[in-house]
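Participant: predicted model and sequence follow; I will ask about them next.
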Amino acid sequence: MRYDESSSPTMIVEGKATVTTAPDQAVITIGIVSEAKQVIDAQQQNSSVSNQIIQALNKSGIPSNDIKTKQYSIRPVYQYTEGKSILTGYEVRHLLEVQVNQLQQIGTILTITTENGANIIEDITFKTSTPHAAYRKALQLATLDAIGKAKELAKTLHVQLNQTPMKLVERSAHIQSRPTEKMVLSASTESVPIEPGELTFSAAVEAVFAYTNF
């Protein structure tokens, strides 16, 4: 049956879908925090540790282009005594982002960074090297969900549905990764359980369908 879409009644439905996939990459944010009475001393200490960590990561197989500075800051440190603030020194904080393409390396990387002077992990964020494929799958399933809902509505209303949408709009996209909580590195990180879990990709569409009475 041919539809005169200019005069046919329409229904609007929303389709949703979620796809999960296992991560195959991770980004570790490593912190090097140094304190000294003089700012130049704090900077030199931090620079020395940072360079040592980078060199150790390079030797372990992490290329330089997978290591980058996320944040670098210098702030004064005060001690408060009897209502007065006394400058006691300076803190230099350097955060490095390390891209890990083999998840089994995470424990080794944590151990290396600890042994070479890192004292904070800001977070570990897991991701996939094929995010677009996972999202496109969710989008496809969301579209099928919208068509399925339209069919059910047509069945309930006892009308004939044109299953090709007059209009289809991508409404939202959401990727949920699972970062770890901030933690202080201990002397031994091999015992720290790091579970990648799964990544969730969600999609939603709005579809407009024409229908007619039998």
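Facilitator: Done, it's in.

Participant: can we go C-alpha only for contacts and neighbour counts from here?
Facilitator: Will do.

Participant: does anything pack onto the biggest helix by length in the chain? Which helices or strands?
Facilitator: Counting by DSSP state H, the longest helix found in the chain is helix 131-157. Applying 3 or more C-alpha pairs under 8 Å, 6 or more residues apart in numbering; DSSP states H and E, one finds that helix 131-157 contacts strand 10-21, strand 159-161, strand 199-213.

Participant: check it against this one:
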Amino acid sequence: MIRALLASTAFLLIASPALADDVHPTLSLSATADVQVTPDYATVRSGVVSRAATAQQAMQDNTNAMTAVFDALRRAGITGNDVQTSQLSVTPVYADRTEPRQAQNQYEIIAYETRNTVSAKVRDTTRVGNVIDAMVSAGANNIQDVSFGAEDTTTAMDQARRDAIAELLARADLFADAAGFELCGITRMSEDFARSPQPMMMARMESASTPVAAGQLSISATVNADFCIAAD
């Protein structure tokens, strides 16, 4: 019933301006649908944190360690645009506070800390554990994050939209049948801002390397609509 009204509503509003001005009670609903996809790449964010008495020495120590990390990534086949520096900082390390309200510039600097983080895109999700192990063996001491993604989620997103709309129309029919009224069309339809793919329950991949689970990504779509309720 509702599907047929989708086409008729726009025609009636154009052909009969007076009808468009009529005020009808409204049923507002929303529906969400999820579609699961298998990730085809992983992003590993890892790097080196170094501390030394001077900023220069902290930077030099960090540079030496990160050079080894980049070499390990190249040996693992991760090069070019799949490697990107995501953080580089040098900050002073202050002595413990003695007075809570003391200004920061009055604290004693006891060392300097350098943080260098690289994001590595691993296109074979079965090798994520091996890549992490290679980075750690090369000197990485700060594993920040491992996330999974898919290059093309267009088909999955469109399916999620179709499923959400089907659920929305079925729900509208249910409300109309349960409450005993007739629907006269859809006056408004919108989609919520698409959410980034979310990781679902993971299936562990056992290997001699660090165990990492790729699992599934959940592609979600939410559709909202206002249905006009026919006058008695």
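Facilitator: Received it, and whenever you're ready, just let me know what you need. Source: prediction; values computed, not measured.

Participant: just the TM-score for the two chains, thanks.
Facilitator: The TM-score (TM-score structural alignment, normalised by the length of structure 1) is 0.81; 204 aligned residues with a C-alpha RMSD of 2.9 Å.

Participant: still on that earlier bit, average offset between the longest helix of structure 1 and structure 2?
Facilitator: Taken against structure 2, helix 131-157 of structure 1 registers an average deviation of 1.7 Å after superposition, with mean C-alpha distance after the TM-score superposition for structure 1.

Participant: strands of structure 2, residue ranges please.
Facilitator: With strands called from DSSP state E, structure 2 shows them at 26-37, 41-52, 83-94, 109-122, 142-149, 183-191, 198-199, 217-229.

Participant: could I get those as a markdown table with mean neighbour count?
Facilitator: Formatted as a markdown table, the strands of structure 2 follow (neighbours: other C-alpha atoms under 10 Å):
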| stretch | mean neighbour count |
| --- | --- |
| strand 26-37 | 18 |
| strand 41-52 | 22 |
| strand 83-94 | 15 |
| strand 109-122 | 20 |
| strand 142-149 | 16 |
| strand 183-191 | 17 |
| strand 198-199 | 16 |
| strand 217-229 | 21 |
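
Participant: reformat these as JSON lines; add distance to residue 156 of structure 2.
Facilitator: Output for the strands of structure 2, formatted as JSON lines (distance: least, C-alpha to C-alpha, whole Å):
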{"stretch": "strand 26-37", "distance to residue 156 of structure 2": "6"}
{"stretch": "strand 41-52", "distance to residue 156 of structure 2": "16"}
{"stretch": "strand 83-94", "distance to residue 156 of structure 2": "27"}
{"stretch": "strand 109-122", "distance to residue 156 of structure 2": "22"}
{"stretch": "strand 142-149", "distance to residue 156 of structure 2": "13"}
{"stretch": "strand 183-191", "distance to residue 156 of structure 2": "16"}
{"stretch": "strand 198-199", "distance to residue 156 of structure 2": "13"}
{"stretch": "strand 217-229", "distance to residue 156 of structure 2": "7"}
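
Participant: nearest to residue 3 of structure 2, of these?
Facilitator: Closest of the strands of structure 2 to residue 3 of structure 2 is strand 183-191, at 9.1 Å (criterion: C-alpha to C-alpha).

Participant: quick check: closest non-adjacent residue to the alignment partner in structure 2 of residue 38 of structure 1.
Facilitator: Alignment note (TM-score structural alignment): residue 38 of structure 1 maps to residue 54 of structure 2. Using C-alpha to C-alpha, 6 or more residues apart in numbering and skipping the chain neighbours, the partner closest in space to residue 54 of structure 2 is residue 112 (5.8 Å).

Participant: once you drop chain neighbours, what's closest to whatever residue of structure 2 lines up with residue 169 of structure 1?
Facilitator: Mapped onto structure 2 by TM-score structural alignment, residue 169 of structure 1 lines up with residue 190. Ranked by C-alpha to C-alpha, 6+ apart and with sequence neighbours excluded, the top spatial neighbour of residue 190 of structure 2 is residue 224, at 5.2 Å.

Participant: which residues does the residue mapped onto the one you found from structure 1 contact?
Facilitator: Under the alignment by TM-score structural alignment, residue 224 of structure 2 pairs with residue 206 in structure 1. Counting by C-alpha atoms under 8 Å, 6 or more residues apart in numbering, residue 206 of structure 1 makes contact with 12-15, 146, 168-171.

Participant: and which of those residues is nearest to residue 132 of structure 1?
Facilitator: The closest of the contacts of residue 206 of structure 1, once distances to residue 132 of structure 1 are taken by C-alpha to C-alpha, is residue 170, at 14.6 Å.
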